[in-house]
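Asks: Need a 3D model of the sequence below.
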Amino acid sequence: MSHNKITTSVLRQYKSEGRAITMLTAYDYSMAKLLDEAGVDMLLVGDSLGNVILGYDSTVPVTMDDMLHHIKAVCRGTKRAMVVADMPFMSYQVSIKKAVKNAGRLLQEGGAQAVKLEGGAAMADTVKAIVTAGIPVVGHLGLTPQSVNQLGGFKVQARDEQTAQTLLDDARALEAAGIFALVLECIPDGLARRVCEAVAIPMIGIGAGAACDGQVLVSHDLLGLHAGFPKFAKKYANLHQEIRAAVQRYIKEVQERQFPAPEYSF
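Replies: Reported below is the predicted structural model:
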């Protein structure tokens, strides 16, 4: 594993070499430090923290203050990985001026190295303005959680040729606007392959098949920290059960006066 800091140029090099890019979510210092030490290329401080950390039903209630709080913690635990910060709902949709200001805050105050925002060609002017201000941008197409109410729920997107063509056009528009990478979420793998062939920037998939240049998962899904998880998320550990069992052992030992034993006392 290389210890060099991951930058946009490194990610372009990875794509040209055919080296897969790894990305995981992180919301706090401890998890960020673990993931960074393990060698993950990119850490996404996602607005998914609304669901995973704050207990909301969607990402819509997440605020700029919420994001800044967690971005700062993640950046304190990260040395090598690129930290990408989600722009929360209504932080970039109201006006281009507000979008540039809020994107700047995520870097200047939070410490992130890039921002991510949802939307296609309609966001191209906003993306261009943010990039012109010197802020690297990751795009996000397919299932865009901030639009879940408009999309009618969390489900696979662009299943027919018309919506697939729209997504392809959106990808090209975002690339022309200056994004350096694009997240494709919950789309058919055949469409993801077409997008990868149509644009030159790295594609990072989540529920978008194996053709993408990299993959991203929510760390809590990967580690099995929740009882349920989506179809596209492979569970590499079952920490939900392990943590619950450990806590139950602790409770039992305390109640039975077995803890603390002499070796844990002074």
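Asks: Going by C-alpha atoms from here, please, whenever you check contacts or count neighbours.
Replies: Fine.
Asks: The residue most central in space within the chain: what's it in contact with?
Replies: Nearest to the geometric centre of the chain sits L44, at 3.8 Å (C-alpha atoms, centre = their mean). When contacts are counted by C-alpha atoms under 8 Å, 6 or more residues apart in numbering, L44 touches 23-26, 83-86.
Asks: Where strands are concerned, which of these count?
Replies: Counting by DSSP state E, the part of these found in strands is 23-25, 83-86.
Asks: any idea where the helices of this protein begin and end?
Replies: 8-17, 29-38, 49-52, 64-76, 96-108, 124-132, 148-151, 161-177, 189-198, 219-222, 239-255 (DSSP state H).
Asks: Before we compare anything, build this one as well:
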Amino acid sequence: MSSQRPSPVRRIAAPDISARKGGVPIVCLTAYSAPMAELLDHHCDLLLVGDSLGMVVHGLPNTIGVTLEMMILHGQAVMRGSSRAMVVVDMPFGSYEGAPESAYDNAARVMKETGAGAVKVEAGAAVVDTIAFLVERGIPVMGHVGLRPQAVMTDGGFRAKGRCQSERESILSTARATAEAGAFAIVVEGVAEQLARDITEAVAVPTIGIGASVGCDGQILVTDDMLGMFDWTPRFVRRYADLRSEIDRAAAAFSEDVRQRRFPGTAEIYFAKAGQA
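Replies: Have a look, this model is predicted:
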């Protein structure tokens, strides 16, 4: 018998994602737990521990109430459940918009306590210098432009971006600055289709679309939306399953079996061993 152990799987890292610019599209999904990460790991290049977990898992009305501790806890779970995909953890609202030094302390904590491969920040004019500050100090950063969920209070809701010329130019400029600051990839969310294509052509790093364009270098969806866990989903989501209905059906069947004393049955209970009281 050979004493050699199988070689461990090398995780995909930021340079691997950057090298995919213009190549085979990058597959990304969100993950918030170890079991889901294990299921998705084989299929995805990148798993995002998104601050969307505040709404998807914790029932919050938006992402504003998500804390650094919540992101770290879920990041640890996703790292335990995955072995191949790159894991990126969102920096929550209020954890990076201040002084770059404070942002570094928070990002370094996320990296140390989760073991994730990078952090993601919602980019804006005030954040570009912080991205450069983090990258220069060894923290891979993914940017995020267009519809920014953490700006929901100033935007007055979740709405598509880049439909007027002034907004288009602002988003395009931010995307260029984000790439130049050192981000290894940029999420482009909820923008007019042509703007997504223009951003993809304008930056040297991969773009990951969500509600954007098939012309982006990759795509991401919130996994629970994709699996049909909610009654309503955004226009840009394609449902690949209807787990909400399946869970409802299973729970109803269990409830009925319990009330009719059909569960547990002989196959689900234990009996004393033969000859023992």
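Asks: Got a TM-score for the two of them?
Replies: Here the superposed chains carry a TM-score of 0.96, computed using TM-score structural alignment, normalised by the length of the first structure; 262 aligned residues with a C-alpha RMSD of 1.0 Å.
Asks: Go through the contacts of L44 of the first structure and flag the ones preserved in the second structure.
Replies: Checking the contacts of L44 of the first structure against the second structure (both residues aligned by TM-score structural alignment, their matches' C-alpha atoms under 8 Å), the contacts still present are 23-26, 83-86.
Asks: Include neighbour count and distance to G104 of the first structure when you put these into JSON lines, please.
Replies: Below are these laid out as JSON lines (neighbours: other C-alpha atoms under 10 Å; distance: C-alpha to C-alpha, whole Å):
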{"residue": "M23", "neighbour count": "26", "distance to G104 of the first structure": "22"}
{"residue": "L24", "neighbour count": "21", "distance to G104 of the first structure": "23"}
{"residue": "T25", "neighbour count": "27", "distance to G104 of the first structure": "21"}
{"residue": "A26", "neighbour count": "31", "distance to G104 of the first structure": "20"}
{"residue": "V83", "neighbour count": "27", "distance to G104 of the first structure": "14"}
{"residue": "V84", "neighbour count": "27", "distance to G104 of the first structure": "13"}
{"residue": "A85", "neighbour count": "29", "distance to G104 of the first structure": "11"}
{"residue": "D86", "neighbour count": "25", "distance to G104 of the first structure": "12"}
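Asks: which one of those is nearest Y264 of the first structure?
Replies: Distances from Y264 of the first structure to those, taken as C-alpha to C-alpha, are shortest for A26 (32.5 Å).
Asks: show me what contacts the equivalent of the closest one over in the second structure?
Replies: In the second structure, A26 of the first structure lines up with A31, judged by TM-score structural alignment. Applying C-alpha under 8 Å, 6+ apart, we find A31 of the second structure in contact with 37, 47-50, 78, 223.
Asks: which residues in the first structure does stretch 74-94 of the second structure align to?
Replies: Under TM-score structural alignment, the match for stretch 74-94 of the second structure is residues 70-90.
Asks: again, but for stretch 249-266 of the second structure
Replies: So stretch 249-266 of the second structure sits over residues 245-262 in the first structure, by TM-score structural alignment.
Asks: again with stretch 139-154 of the second structure
Replies: The aligned range for stretch 139-154 of the second structure is 135-150, by TM-score structural alignment.
Asks: How far away from the center of its chain is that stretch?
Replies: Put simply, stretch 135-150 of the first structure sits 10 Å off its chain's centre (C-alpha atoms, centre = their mean, to the nearest Å).
Asks: Same check on stretch 158-171 of the second structure?
Replies: Distance, stretch centre to chain centre, for stretch 158-171 of the second structure: 23 Å (C-alpha atoms, centre = their mean).
Asks: So for it, what gets flagged as buried?
Replies: 158, 161-162, 168, 171 (16 or more other C-alpha atoms under 10 Å).
Asks: and the equivalent of I201 of the first structure over in the second structure, how many neighbours?
Replies: Under the alignment (TM-score structural alignment), I201 of the first structure pairs with V205 in the second structure. Residues near V205 of the second structure, counting by other C-alpha atoms under 10 Å, number 25.
Asks: hang on, the earlier thing: could the buried residues of stretch 158-171 of the second structure be laid out in a markdown table, adding distance to R137 of the second structure?
Replies: Converted to a markdown table, these look like this (distance: C-alpha to C-alpha, whole Å):
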| residue | distance to R137 of the second structure |
| --- | --- |
| F158 | 33 |
| K161 | 32 |
| G162 | 32 |
| R168 | 31 |
| I171 | 26 |
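Asks: Looking at those residues, point me to the pair that's furthest apart.
Replies: It's F158 and R168 that sit farthest apart of these, by C-alpha to C-alpha, at 16.6 Å.
Asks: OK, contacts around A211 of the first structure?
Replies: Per C-alpha under 8 Å, 6+ apart, neighbours of A211 of the first structure: 189, 192-193, 196.
Asks: can you check G81 of the second structure too?
Replies: 33-38.
Asks: switch the cut-off to 10 Å
Replies: 31-41, 75 (C-alpha atoms under 10 Å, 6 or more residues apart in numbering).
Asks: Check those residues against G59 of the second structure and report the nearest one.
Replies: Y32 (13.6 Å).
Asks: That closest one and S52 of the second structure, how far apart?
Replies: 9 Å (C-alpha to C-alpha, to the nearest Å).
Asks: The two: which is more packed in?
Replies: A count of neighbours by other C-alpha under 10 Å puts Y32 above the other of Y32 of the second structure and S52, at 27 against 24.
Asks: For the nearest residue to R244 of the second structure once chain neighbours are set aside, give me its contacts.
Replies: Take R244 of the second structure and drop its neighbours on the chain: the residue closest to it by C-alpha to C-alpha, 6 or more residues apart in numbering is M229, 4.6 Å away. Contact analysis of M229 of the second structure by C-alpha under 10 Å, 6+ apart lists 56, 223, 239, 241-247.
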